[in-house]
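*Asks:* Okay, predicted coordinates and the sequence, questions at the end:
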Amino acid sequence: MQEELFTSGRNIPNIDPSLQIWHWPISLYLFLGGLAAGILFFAALFYILNKEKTYPTAVKIISVVPPIALSLGLLALVYDLNHKLYTWQLYTTFRIESPMSWGAWVLLIVTPLSFIWTFSYYREVYPGLESKLKLFQKFKFLNTFEHFIIKNRRHIAYALIPLALILGVYTGILLSAFNARPLWNNAILGPLFLTSGLSTGAAAIILLSKNTAERHLFGKIDLALIVIELALIAHMLMGYYAGSQVQLEAMQLLVGGDFTVMFFGFVVILGLIVPAVLELMELKGYKVPVIVPAMLVLIGGLIFRFVMVEAGQLTRFLY
């Protein structure tokens, strides 16, 4: 029989309880929300700049992704809830100090706007599908509705830019608002998640675009966003180093702990540094398959959410 001596009643492995209530649906939801925010931001921005013909993928073609991503993200979020039938009660009030309240209401506005934006380009982008379905012949009111949307598309774009930015920031603030979790209690998470969402949005556009000029432009944009993201990650880690003992211990999960390989190997190196090098090589004239850096950015962004959600729940204030 092995005898152990405990000098403290806190943080005893396998005895002191550990609370983990957020699982993969939350991580998936945060990733899809950030991806949709990034795509919608670029779509609205380049439409306002009158670049829809120059960069058709960013404005028109990829517009089908945000409504699908937001719908799947909301389904994952509802799936994770214990009391699904009471979800509607979240929309009976608005608390300005609550990130969840902000996120719920922003999603309530952004999700239908994403469907409307996609619908406005439906006949232009998918004429073959419309010739088979003949929705506009069966439902005459769709012609009036489409005309109204196209007429007011610029107003929708102006609304989407701030809403997309709020949605992207919210995915990080949702975590940083939990003061009881030292790894999440960092003001950098909001800008970091926004930058990551914009980067994954740019990567998705690169992945679907067949226009060389468009791919080059978003390659430059994504490269700049990756540099900013790396700077924010460095700043986040420096903040942990300069923090209290519990923040130092929380950081050890990412630096020298159970999540080090996932964080530095899959997120920082494969998800950011390698794509940045490949995109820089492509901009210099080297032939690089565009699918490689784009997919690495998307996978890195997804793993980043999983790491932060899972690791954050293992940290707590003990003193």
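*Replies:* Looks like it arrived, so ask away.
*Asks:* Only C-alpha atoms from now on, for both contacts and neighbour counts.
*Replies:* OK.
*Asks:* Please list the outside residues in contact with stretch 172-184.
*Replies:* 99-100, 185-187, 189-194, 246-247, 250-251, 308-309, 311-313, 315-317 (C-alpha atoms under 8 Å, 6 or more residues apart in numbering).
*Asks:* buried sites along the host helix or strand of I68?
*Replies:* Using DSSP states H and E, I68 falls within helix 65-80. For helix 65-80, burial by neighbour count (16 or more other C-alpha atoms under 10 Å) applies to 65-74, 76-78, 80.
*Asks:* Please compare the first structure with the one that follows:
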Amino acid sequence: MQEEIFVSGRHLPKIDPNLEIWHWEISLYLFLGGLAAGILFFTALFYLLKKENEMQATVKYATIIAPIALIVGLAALFFDLSHKLYFWQLYTTVRITSPMSWGAWVLLIITPLSILWVFSYYRETYPKLEAKLQTFKRLKFLNTFEKFLIKNRKTMAIALIPLSLILGIYTGILLSAFNARPLWNNSILGPLFLTSGLSTGAAAILLFTKSHFERTLISKIDLALIFIELALIVHMFMGMYAGSQVQLEAMQILIGGSYTVMFFVFVIILGLIVPFVLELTEILGFKVPIIAPAMLILIGGLIFRIVMVNAGQLTRYLY
């Protein structure tokens, strides 16, 4: 039998702080937002570096994932809302100190921008669709619009760099802003979620590329991102270990608690270490099906967000 001393009326079991109001929709939204941010960052970066021909999957083909991920993620977020008819009120003000306000405005800009980027390459990437569109005389204005987008690709790429970085780091800051949840309330989540999003974006690009040069370069970048992600996770645990009793108890959920297996087996081992070894093996010259590390990173990234969202809601302040 476990005995607890309630120091206020807020600490009642099943009411607060055990109230779980964020479910799978939020985890999916955070994952898809980070995935889109990672893809769009590499797309814009290599375009500005004039690597469009060498990195065709990065700049042209994999970008189709970004708008789809953003739309599905926003749909999941909308589905989670309790008062769905009032979502527009987020856009009646700008609050610099609110991560949710930052996220709402960035999503409002980056979602249509990602669609426009894909459309600017539709003639090259989807020639059959382009041929069908030309059969409709009324749609000839698309040619003029496409020329306008092609002319302004550099401007879009310059805008996508900061927007994608803000989107990626916002998914972590959104959680860390909740001071009432000790597991979330640390400064590492922002950089950690950004790094994880960039890694999942790189993994998605690997599924599209057929170029050995592109696959090797993206794999090397992903190796560095995985290493940084592991270092940030270690740093997060070290910070919590050196913290207060509340933070120590929050850490126990991931180390020796109900989410230990999910976190260490599916995130750390299968989602980071195993893909790291497989990609390193590929770079060293051994044949490895690229789909294996890519899918492991994507699945690990999703499970990581599920664990952090669910486990974070179980942590509490009692002292």
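*Replies:* Perfect, I can see it now. On a predicted model such as this, the values are computed, not experimentally measured, just so you know.
*Asks:* Mind checking the TM-score on these two?
*Replies:* Superposed pair, TM-score by TM-score structural alignment, normalised by the length of structure 1: 0.96. Supporting alignment: 316 aligned residues with a C-alpha RMSD of 1.5 Å.
*Asks:* still on that earlier bit, distance to L278 of structure 1 added to the buried residues of helix 65-80 of structure 1, as JSON lines?
*Replies:* Below are the buried residues of helix 65-80 of structure 1 laid out as JSON lines (distance: C-alpha to C-alpha, whole Å):
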{"residue": "V65", "distance to L278 of structure 1": "25"}
{"residue": "P66", "distance to L278 of structure 1": "26"}
{"residue": "P67", "distance to L278 of structure 1": "30"}
{"residue": "I68", "distance to L278 of structure 1": "29"}
{"residue": "A69", "distance to L278 of structure 1": "27"}
{"residue": "L70", "distance to L278 of structure 1": "29"}
{"residue": "S71", "distance to L278 of structure 1": "32"}
{"residue": "L72", "distance to L278 of structure 1": "30"}
{"residue": "G73", "distance to L278 of structure 1": "30"}
{"residue": "L74", "distance to L278 of structure 1": "34"}
{"residue": "A76", "distance to L278 of structure 1": "33"}
{"residue": "L77", "distance to L278 of structure 1": "34"}
{"residue": "V78", "distance to L278 of structure 1": "38"}
{"residue": "D80", "distance to L278 of structure 1": "37"}
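*Asks:* I'd like to know how many residues surround V110 of structure 1.
*Replies:* By other C-alpha atoms under 10 Å, 22 other residues sit near V110 of structure 1.
*Asks:* One more: L160 of structure 2?
*Replies:* The number of residues near L160 of structure 2, taken as other C-alpha under 10 Å, comes to 24.
*Asks:* Grab the nearest non-local neighbour of it.
*Replies:* A44 (6.2 Å; C-alpha to C-alpha, 6 or more residues apart in numbering).
*Asks:* That neighbour and L149 of structure 2: what is the separation?
*Replies:* Distance of A44 of structure 2 to L149 of structure 2, computed by C-alpha to C-alpha, to the nearest Å: 14 Å.
*Asks:* out of the two, which sits in the busier spot?
*Replies:* Neighbour count, other C-alpha under 10 Å: between A44 of structure 2 and L149, A44 has more, with 26 against 19.
*Asks:* Not counting residues beside it along the chain, what's closest to the residue positioned nearest the centre of structure 1?
*Replies:* Computing the C-alpha centroid of structure 1 and ranking residues by C-alpha atoms, centre = their mean puts G34 first, at 1.8 Å. Spatial nearest neighbour of G34 of structure 1, excluding adjacent residues (C-alpha to C-alpha, 6+ apart): G197 at 4.1 Å.
*Asks:* Tell me who's in contact with that neighbour.
*Replies:* Per C-alpha under 8 Å, 6+ apart, neighbours of G197 of structure 1: F31, G33, G34, L35, A36, A37, G38, G168, G301.
*Asks:* how about the helices in the stretch 101-250 of structure 2?
*Replies:* Here the stretch 101-250 of structure 2 has its helices, by DSSP state H, counting those that start in this stretch, at 122-125, 127-134, 141-151, 153-176, 189-206, 212-241, 245-254.
*Asks:* Which strands or helices does the first one pack on?
*Replies:* What that stands for is helix 122-125 of structure 2. helix 127-134 (3 or more C-alpha pairs under 8 Å, 6 or more residues apart in numbering; DSSP states H and E).
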